[in-house]
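Peer 1: I'll drop the sequence and a predicted model, then ask my questions.
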Amino acid sequence: ARSKPLGTPLEIELISVARLADIAAADETFMEVAAVYRGDPAFNVARLVEELVQGEQVPLLPILRYKPPGLRKREQWEETWELQRREDAGETITDIPVPPKYKSSDFITTGGVRYWALRGKLDVPKERWISFPHCPGSDGTLMIAWAGYDHLQQTQSIATHYQTIKEEQGGADDPRLIPLLACIAELLPWLKQWHADLDPNFNLSMADYFEGFLTEEARSQGKTLEEIRAWQPPTAATRRRTRAAKP
């Protein structure tokens, strides 16, 4: 049986778009409304759900939602957040810079995504789904999480998917594992900020637990934490056009 990370409730999990479509197909109310929306009682449920999710999802990892100028602004925001955390911890900080606002050109727009529309100039999350490109489920479709999960619930669901892949699907060398660890690394500062208290059920801070989980799994992958955080999506293979030989 798959081992779930410590403290992970059964109902907190990532879900594939295909599985979400199966759930939608079993909901009579959804099917009635969707048939009217499509104007076709024989509409393709999977295609509709995929379209709806695509318009309401934003990837968790910054590298998958910003262009290079946006990534540079994101770094400035992260520096400001870190200074604020230090000030909240009691350190005297004389100057906390105001980070720059984003522009539509800072966000990736390929594939019909709506990251700018869903985030805006202050990058405030308004999406319904958090997405995990390059980490598909066993059915090959995009994995997503409800955007209402808090940082701990997000981390728990990501770690569960990680364990599923490692123990039941692709094994320890599966390429989906590194970006999932990068997601946990992205969430770790927020875990330390909001989930650093001792969990009475486990006599352990969930922030400390997942920091240890991240460190151990990075080591098992032969990576440093810096290398995990620096993960980049694979580049598309260059396609060369071949000319037809002359007769």
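Peer 2: Structure received. Since this is a predicted model, take the numbers as computed values, not measurements.

Peer 1: going forward, measure contacts and count neighbours with C-alpha atoms only.
Peer 2: Will do.

Peer 1: Contacts for the helix or strand harbouring residue 217, please.
Peer 2: Per DSSP states H and E: residue 217 is located in helix 206-220. Outside of helix 206-220, the residues within contact range by CA atoms under 8 Å, 6 or more residues apart in numbering are 6, 152, 155, 181, 184-185, 188, 191-192, 195-199, 224-225, 228.

Peer 1: Let's see that with 6 Å instead.
Peer 2: 191-192, 195-196 (CA atoms under 6 Å, 6 or more residues apart in numbering).

Peer 1: now those residues: which count as buried?
Peer 2: 191-192, 195 (16 or more other CA atoms under 10 Å).

Peer 1: For these, could you give me a markdown table that also reports secondary structure and distance to residue 79?
Peer 2: A markdown table is the format used below for the buried ones among the contacts of helix 206-220 (DSSP: H, G, I helix; E, B strand; the rest coil; distance: CA to CA, whole Å):
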| residue | secondary structure | distance to residue 79 |
| --- | --- | --- |
| 191 | helix | 17 |
| 192 | helix | 16 |
| 195 | coil | 20 |
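
Peer 1: Make CSV from the residues you listed and add distance to residue 52 to it.
Peer 2: Formatted as CSV, those follow (distance: CA to CA, whole Å):
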residue, distance to residue 52
191, 30
192, 33
195, 32
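
Peer 1: Next up, a structure to set beside the first:
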Amino acid sequence: MALGAPRPNRAAKRTPPGVQGRAGPRQGRPPLRGGPKERFVSYPGASPDGDPSLLLGWAGWNHRDQAEALVNLVNDRSEVDGWDTADPRCVPLLAGLLEIMPWVHQWHDEYDEEWGDNPAQEFQTGLHRACAERRLSESDLRDWRPEKKRGGRKAALE
């Protein structure tokens, strides 16, 4: 076909039933949440006692939101669920908080009208208080590592 020549007349394609007047089956609907492209962060072992489900947070949270979630988890588990200060389940939560604090300080270290305070200062105070109650240093938190899961099969029952 020569450049600029009119296209030959093609027969109109038939549209499947139920799709007429739309570009596709999802046209005009909001996207679904929780699909295969939705991402989450997990907090293993942070669920309340008696709840075996995995606690999840949205991976789209900014560092302030992540810090707020971790501080609230530590406080709730101690005050509401009765976790003792010697309970090792709080250590990974505090280690996670310590890990994100540099970004909280970088992006949220000013007075925030919506927050009503300086979020970075508030979370840093919460971290120091929780560590003091548990007699943990920042070095203890930096050195913390999750337990390695044993791979392989379980032994067969005889």
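Peer 2: Yep, that arrived. All values reported here derive from a predicted model rather than from experimental measurement.

Peer 1: quick one: the helix ranked longest in the first structure aligns where in the second structure?
Peer 2: In the first structure, taking DSSP state H as the definition, the longest helix is helix 68-88. Counting by TM-score structural alignment, helix 68-88 of the first structure lines up with no residues of the second structure.

Peer 1: which is the next helix or strand following that helix?
Peer 2: Sequence order places helix 115-119 as the next helix or strand after helix 68-88 of the first structure, per DSSP H and E.

Peer 1: circling back to that earlier point, how about the helix holding residue 217 of the first structure, aligned to which bit of the second structure?
Peer 2: Counting by TM-score structural alignment, helix 206-220 of the first structure sits on residues 119-133 of the second structure.

Peer 1: Check the mean deviation of that stretch from the first structure.
Peer 2: For stretch 119-133 of the second structure, the mean deviation from the first structure after alignment is 0.9 Å (mean CA distance after the TM-score superposition for the first structure).

Peer 1: Which two of the contacts of helix 206-220 of the first structure have the greatest separation?
Peer 2: Based on CA to CA, the longest span within those runs between 191 and 196 and measures 6.6 Å.

Peer 1: Please enumerate the helices of the first structure.
Peer 2: All helices of the first structure, identified by DSSP H, fall at 17-25, 28-38, 45-54, 68-88, 115-119, 151-168, 177-194, 206-220, 225-229.

Peer 1: To residue 237 of the first structure, which of these lies closest?
Peer 2: Using CA to CA, these put helix 177-194 closest to residue 237 of the first structure, at 19.2 Å.

Peer 1: Contacts for the closest one, please.
Peer 2: Contacts for helix 177-194 of the first structure (CA under 6 Å, 6+ apart): 155, 207, 228-229.

Peer 1: In the second structure, what range does that helix match?
Peer 2: Residues 90-107 of the second structure are where helix 177-194 of the first structure lands when matched by TM-score structural alignment.

Peer 1: Can you give me the buried ones in the matching stretch?
Peer 2: 90-98, 101, 104-105.

Peer 1: That one vs the first structure, mean deviation?
Peer 2: Mean for stretch 90-107 of the second structure is 0.6 Å (mean CA distance after the TM-score superposition for the first structure).

Peer 1: so stretch 35-45 of the first structure matches what in the second structure?
Peer 2: Stretch 35-45 of the first structure maps onto no residues of the second structure, going by TM-score structural alignment.

Peer 1: From the opening residue of that stretch to its closing one, how far?
Peer 2: 9 Å (CA to CA, to the nearest Å).

Peer 1: returning to that earlier point: now the helices of the first structure as a markdown table including distance to residue 135 of the first structure?
Peer 2: Shown next, in a markdown table, are these (distance: least, CA to CA, whole Å):
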| stretch | distance to residue 135 of the first structure |
| --- | --- |
| helix 17-25 | 12 |
| helix 28-38 | 28 |
| helix 45-54 | 16 |
| helix 68-88 | 21 |
| helix 115-119 | 19 |
| helix 151-168 | 9 |
| helix 177-194 | 7 |
| helix 206-220 | 16 |
| helix 225-229 | 15 |
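
Peer 1: what's the closest of those to residue 139 of the first structure?
Peer 2: helix 17-25 (7.1 Å).
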